[in-house]
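Peer 1: Sequence and predicted structure below; questions after.
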Amino acid sequence: MDCARLWLGLLLPVVAALDFIYHHQGQMEAFLKNVAQNYSSVTHLHSIGKSVKGRNLWVLVVGRSPKEHRIGIPEFKYVANMHGDESVGRELLLHLIEYLVTSDGKDPEITNLINSTRIHIMPSMNPDGFEAVQKPDCFYNKGRHNSNYYDLNRNFPDAFEFNNVSRQPETVAVMKWLNTETFVLSANLHGGALVASYPFDNGVPATGTLYSRSLTPDDDVFQYLAHTYASRNPTMKERNPCKAKLESQSGIINGYFWYPLRGGMQDYNYIWAQCFEITLELSCCKYPRTEMLPSFWNNNKDSLIEYIKQVHIGVKGQVFDHNGTPLPNVIVEVQDRKHICPYRTNKFGEYYLLLLPGSYVIEVIVPGHDPHLTKVTIPSKSQNFSALKKDILLPFREQLDHIPESHLSCPMIPLYKDLQGHSAATKPSLFLFLVTLFHILFK
């Protein structure tokens, strides 16, 4: 028996334990390539593009089908180091990769997560900025921007006002990447504060800015997602961990309420990529001392894993015509939470809607037909690593294989610029009213 265990141990992949240090580009590449080689059955390493200085923007995919999408398996992503001097997230994602691949087959939770999810991890979106940092610093460092001196989190198209800046190679690479996958849930990792921030980062009166916030039609889901992460991080959920001027509520905050910004990545993900993304600020210091890295991993490991699992809330399925053929590019949304850039099925006819427990009416819209309505009830306890599965068969008898191109495009313009009226979600809560009043009186 002991000999059998010894041979089994020799057959298992081995990756040298990852040190708690800051890994520069060469070290990071060596680690990622080692993981991809030793765990080739569950990983796929690829570059989505290059930085201004030609460094690869690496993404490691973890899943049972790491090289391609499988129907019913949602796509999840983490992106870190968008600001080159905000370094903690970069190292956390490297350690997350190590934890996932070494726990597969040993830890039932991680094994089930890999079985049911395709996880994309980008440790550094701004490798040039990281390499430009000269020494650890809690505050501003020149490595924040890319090599063309652009802030990448101000470089995306904006849905609220014109953002006529030169799109940077790193930004363009991410935008193209978003078009190649059906991403459902995401987080981007930053530093300089300890809080989980949720969309919108910019806004107009129609999204609630008159009440010092800007809310999406899915605000309940976003607050839940942010709370899921923050509540499992012992320092983030403290009332004011960084002794900042503005305190957050249980470690979460609306992006616009915190401070408005134009051209942010999380708003772009939600509006144009159909992907729910939040921003995780993980350290009061942007670039803390190396010896602090183990404590950051200990504080964030459970949150990182639990957040990935949230890609399995809500409802998912395929839309078929009366012959059972999957229908791409048809609008599928909940009746009372329409997106300004409508959410559509992918090329396999799939849809994924992140929803909290409750009853909803799903509306499927095909040009030339009345909306097709389907009632669903999301149970209070989610299924085992799976959203509620609900396929939709449309009763239309005529051919549905051609949808006019005009119905598919969502222009890269300020879509909210002329939107009138207020949704129920933008009405002020007592909490935000009191916080706003406090700042008016005491700022």
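Peer 2: Noted; the coordinates are in hand.
Peer 1: CA only for contacts and neighbour counts going forward, please
Peer 2: Noted.
Peer 1: I'd like the next helix or strand past the host helix or strand of Val61.
Peer 2: Using DSSP states H and E, the element containing Val61 is strand 56-62. The helix or strand immediately downstream of strand 56-62 is strand 75-80, counting by DSSP H and E.
Peer 1: What is the subsequent helix or strand relative to that next one?
Peer 2: helix 88-103.
Peer 1: so how far is that following helix from its chain's centroid?
Peer 2: 16 Å (Cα atoms, centre = their mean, to the nearest Å).
Peer 1: buried set for it?
Peer 2: Judged by neighbour count (16 or more other Cα atoms under 10 Å), helix 88-103 contains these buried residues: 88-102.
Peer 1: swap in stretch 227-237?
Peer 2: In stretch 227-237, counting by 16+ other Cα under 10 Å, buried: His227, Thr228, Tyr229, Ala230, Ser231, Arg232, Asn233, Thr235, Met236, Lys237.
Peer 1: Out of those residues, list just those in helices.
Peer 2: His227, Thr228, Tyr229, Ala230 (DSSP state H).
Peer 1: List just the nearest of the buried residues of stretch 227-237 to Ile392.
Peer 2: Thr228 (30.2 Å; Cα to Cα).
Peer 1: Centre-most residue in the protein?
Peer 2: Ser186 (1.2 Å; Cα atoms, centre = their mean).
Peer 1: thought that one was touching Lys77?
Peer 2: Yes. With contact defined as Cα atoms under 8 Å, Ser186 and Lys77 form a contacting pair (4.8 Å).
Peer 1: Mind jotting down where the helices sit in this protein?
Peer 2: 2-11, 25-38, 88-103, 108-116, 127-132, 169-180, 219-230, 255-258, 265-272, 293-309, 430-442.
Peer 1: what about the ones you listed, which gets the closest to Glu68?
Peer 2: helix 169-180 (10.5 Å).
Peer 1: and the angle from that closest one to strand 56-62?
Peer 2: For helix 169-180 against strand 56-62, the angle by axes from the mean of the first three to the mean of the last three Cα atoms, to 10 degrees is 30 degrees.
Peer 1: Return the set of buried residues in helix 169-180.
Peer 2: The neighbour-count check on helix 169-180 (16+ other Cα under 10 Å) flags Pro169, Glu170, Thr171, Val172, Ala173, Val174, Met175, Trp177, Leu178 as buried.
Peer 1: Can you get me the start-to-end distance on stretch 102-113?
Peer 2: 13 Å (Cα to Cα, to the nearest Å).
Peer 1: Sort out which residues of it are buried, please.
Peer 2: Buried residues in stretch 102-113 (16+ other Cα under 10 Å): Thr102, Asp104, Ile110, Thr111, Leu113.
Peer 1: Distance to Thr377 added to the residues you listed, as TSV?
Peer 2: Compiled in TSV, the buried residues of stretch 102-113 are given as follows (distance: Cα to Cα, whole Å):
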residue	distance to Thr377
Thr102	37
Asp104	33
Ile110	28
Thr111	28
Leu113	24
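Peer 1: between those, which is nearest Ser214?
Peer 2: Closest to Ser214, out of all of the buried residues of stretch 102-113 and judged by Cα to Cα, is Leu113, at 32.7 Å.
Peer 1: Below is an additional structure, to be compared with the one above:
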Amino acid sequence: MTRFLRSTTARYPNLTALYSIGKSVQGRDLWVMVVSASPYEHMIGKPDVKYVGNIHGNEPVGRELLLHLIQYLVTSYTTDPYIKWLLDNTRIHILPAMNPDGYSVSKEGSCEGGQGRYNARGFDLNRNFPDYFKQNNKRGQPETDAVKDWISKIQFVLSGSLHGGALVASYPYDNTPNSMFQTYGSAPSLTPDDDVFRHLSLTYANNHAKMSRGVACKSQTPAFENGITNGAAWYP
């Protein structure tokens, strides 16, 4: 991955910028690539957005999709008018692998089990961030601390996290005020911007080959109407 990112930014210096937001427990860089017609300069009126993949190290699909997205964007800039417009008017920050340590020990070809899911200290990074509804007493990890510092420095207007597993676009909130009292019931927990999040989720699902059909990946996993769900309605 590092080789690909470095070679891409060397080949497309006017469209990409590569930087590290920190290091993992085992010292691996948390690489971010900016793809934009102005990769080195934040401009007023030009929004910054971000994608994050591989928070769970044993879920490589997000990592691979984001690497392919980088390649698609830079190779399509001169041939696709929409991609040109997108990169001329947006700065896209892509963190393909937030958990490189977990990825390095994941078992290739295994879709079950938890090997590589957590970071090198055994923490689930997806549940290591501050919680809106309840106190999070878990010790902050280098990977999550790096992301928190990252988003405090850049005012991202939109973010997306890519996981493996269920075929669904999940939108906030992921838990409820009841979580403060440790009563875990699956019920929608809506943000003030629920209409925006639903629109974005439906747009993503409708542009996916299968997601909007609401078909489960496996018999044990739930199906989702229109391929979307409120996070707390799925699981708190």
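Peer 2: Sure, I can see it. Because the structure is predicted, anything quoted here is derived from the model rather than measured.
Peer 1: May I have the TM-score of the superposed chains?
Peer 2: Once superposed, chain against chain, the TM-score is 0.94 (TM-score structural alignment, normalised by the length of the second structure); 231 aligned residues with a Cα RMSD of 1.6 Å.
Peer 1: Please identify which of the buried residues of stretch 227-237 of the first structure is nearest to Gly54 of the first structure.
Peer 2: Tyr229 (33.8 Å).
Peer 1: Could you verify my assumption that that closest one touches Ile305?
Peer 2: No. Judged on Cα under 8 Å, Tyr229 of the first structure makes no contact with Ile305 at a distance of 9.1 Å.
Peer 1: And Ile83 of the second structure? What does it align with in the first structure?
Peer 2: Alignment note (TM-score structural alignment): Ile83 of the second structure maps to Ile110 of the first structure.
Peer 1: any idea how far the nearest residue to its match once chain neighbours are set aside is from Met28 of the first structure?
Peer 2: If the residues on either side of it in the chain are set aside, Ile110 of the first structure comes closest to Asp104, at 5.9 Å by Cα to Cα, 6 or more residues apart in numbering. Distance, Asp104 of the first structure to Met28 of the first structure, using Cα to Cα: 22 Å.
Peer 1: just to revisit the earlier point, from the buried residues of stretch 102-113 of the first structure, which is closest to Asp219 of the first structure?
Peer 2: Leu113 (25.7 Å).
Peer 1: what about Met28 of the first structure, neighbour count?
Peer 2: Neighbours of Met28 of the first structure under the rule other Cα atoms under 10 Å: 18.
Peer 1: what do you get for Gly231 of the second structure?
Peer 2: 21.
Peer 1: Tell me the counterpart of it in the first structure.
Peer 2: Alignment note (TM-score structural alignment): Gly231 of the second structure maps to Gly255 of the first structure.
Peer 1: ok, its match touching Ala196?
Peer 2: No. Using Cα under 8 Å, Gly255 of the first structure is not in contact with Ala196, being 9.0 Å away.
Peer 1: Would you confirm that Tyr270 of the first structure contacts Phe222?
Peer 2: No. Taking contacts as Cα under 8 Å, Tyr270 of the first structure lies outside contact range of Phe222: 10.7 Å.
Peer 1: Now list whatever residues contact both of these two.
Peer 2: Phe276 (Cα atoms under 8 Å, 6 or more residues apart in numbering).
Peer 1: residue ranges of the strands in the stretch 251-400 of the first structure, please?
Peer 2: Secondary structure of the stretch 251-400 of the first structure (DSSP state E, counting those that start in this stretch): strands located at 252-254, 276-283, 315-320, 331-334, 350-353, 358-365, 372-378, 388-389, 392-393.
Peer 1: Any chance you could list what contacts the first one?
Peer 2: Residues external to strand 252-254 of the first structure that are found in contact with it (Cα under 8 Å, 6+ apart): 195-201, 213-215, 223, 226-227, 230.
Peer 1: Return the set of buried residues in that strand.
Peer 2: Ile252, Ile253, Asn254.
Peer 1: Now do it: distance to the chain's middle.
Peer 2: Here strand 252-254 of the first structure is found 15 Å from its chain centre; the criterion is Cα atoms, centre = their mean.
Peer 1: go on, the fifth one?
Peer 2: Its chain's C-alpha centre and that of strand 350-353 of the first structure lie 16 Å apart, by Cα atoms, centre = their mean.
Peer 1: Could you check how far Ala216 of the second structure is from Asp131 of the second structure?
Peer 2: Where Asp131 of the second structure is concerned, Ala216 of the second structure sits at a distance of 29 Å (Cα to Cα).
Peer 1: who has more neighbours, these two?
Peer 2: Using other Cα under 10 Å, the more surrounded residue of Ala216 of the second structure and Asp131 is Ala216, with 18 against 14.
Peer 1: Please pull up the equivalent of that one in the first structure.
Peer 2: Under the alignment (TM-score structural alignment), Ala216 of the second structure maps onto Pro241.
Peer 1: Look up how far Tyr256 of the first structure lies from its match.
Peer 2: Pro241 of the first structure is 20 Å from Tyr256 of the first structure, by Cα to Cα.
Peer 1: okay, the buried residues of strand 252-254 of the first structure in JSON lines with distance to Leu430 of the first structure next?
Peer 2: Below are these laid out as JSON lines (distance: Cα to Cα, whole Å):
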{"residue": "Ile252", "distance to Leu430 of the first structure": "16"}
{"residue": "Ile253", "distance to Leu430 of the first structure": "15"}
{"residue": "Asn254", "distance to Leu430 of the first structure": "15"}
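Peer 1: for the residues you listed, which one is nearest Pro205 of the first structure?
Peer 2: Asn254 (15.1 Å).
Peer 1: distance of that closest one from Thr216 of the first structure?
Peer 2: Taking Cα to Cα, one finds Asn254 of the first structure at 10 Å from Thr216 of the first structure.
Peer 1: Repeat that for Thr377 of the first structure.
Peer 2: 22 Å.
Peer 1: More neighbours: the two, which one.
Peer 2: Thr216 (24 against 14).
Peer 1: Mind telling me what the more buried one corresponds to in the second structure?
Peer 2: Match for Thr216 of the first structure (TM-score structural alignment): Thr191.
Peer 1: Correct me if wrong: that match contacts Asn175.
Peer 2: No. Look at Thr191 of the second structure against Asn175 with Cα under 8 Å: they stay out of range, at 10.9 Å.
Peer 1: So what does Phe129 of the second structure match up with in the first structure?
Peer 2: Using TM-score structural alignment, Phe129 of the second structure sits opposite Phe156 in the first structure.
Peer 1: Aligned to Asn38 of the first structure, what sits in the second structure?
Peer 2: Aligned partner of Asn38 of the first structure by TM-score structural alignment: Arg11.
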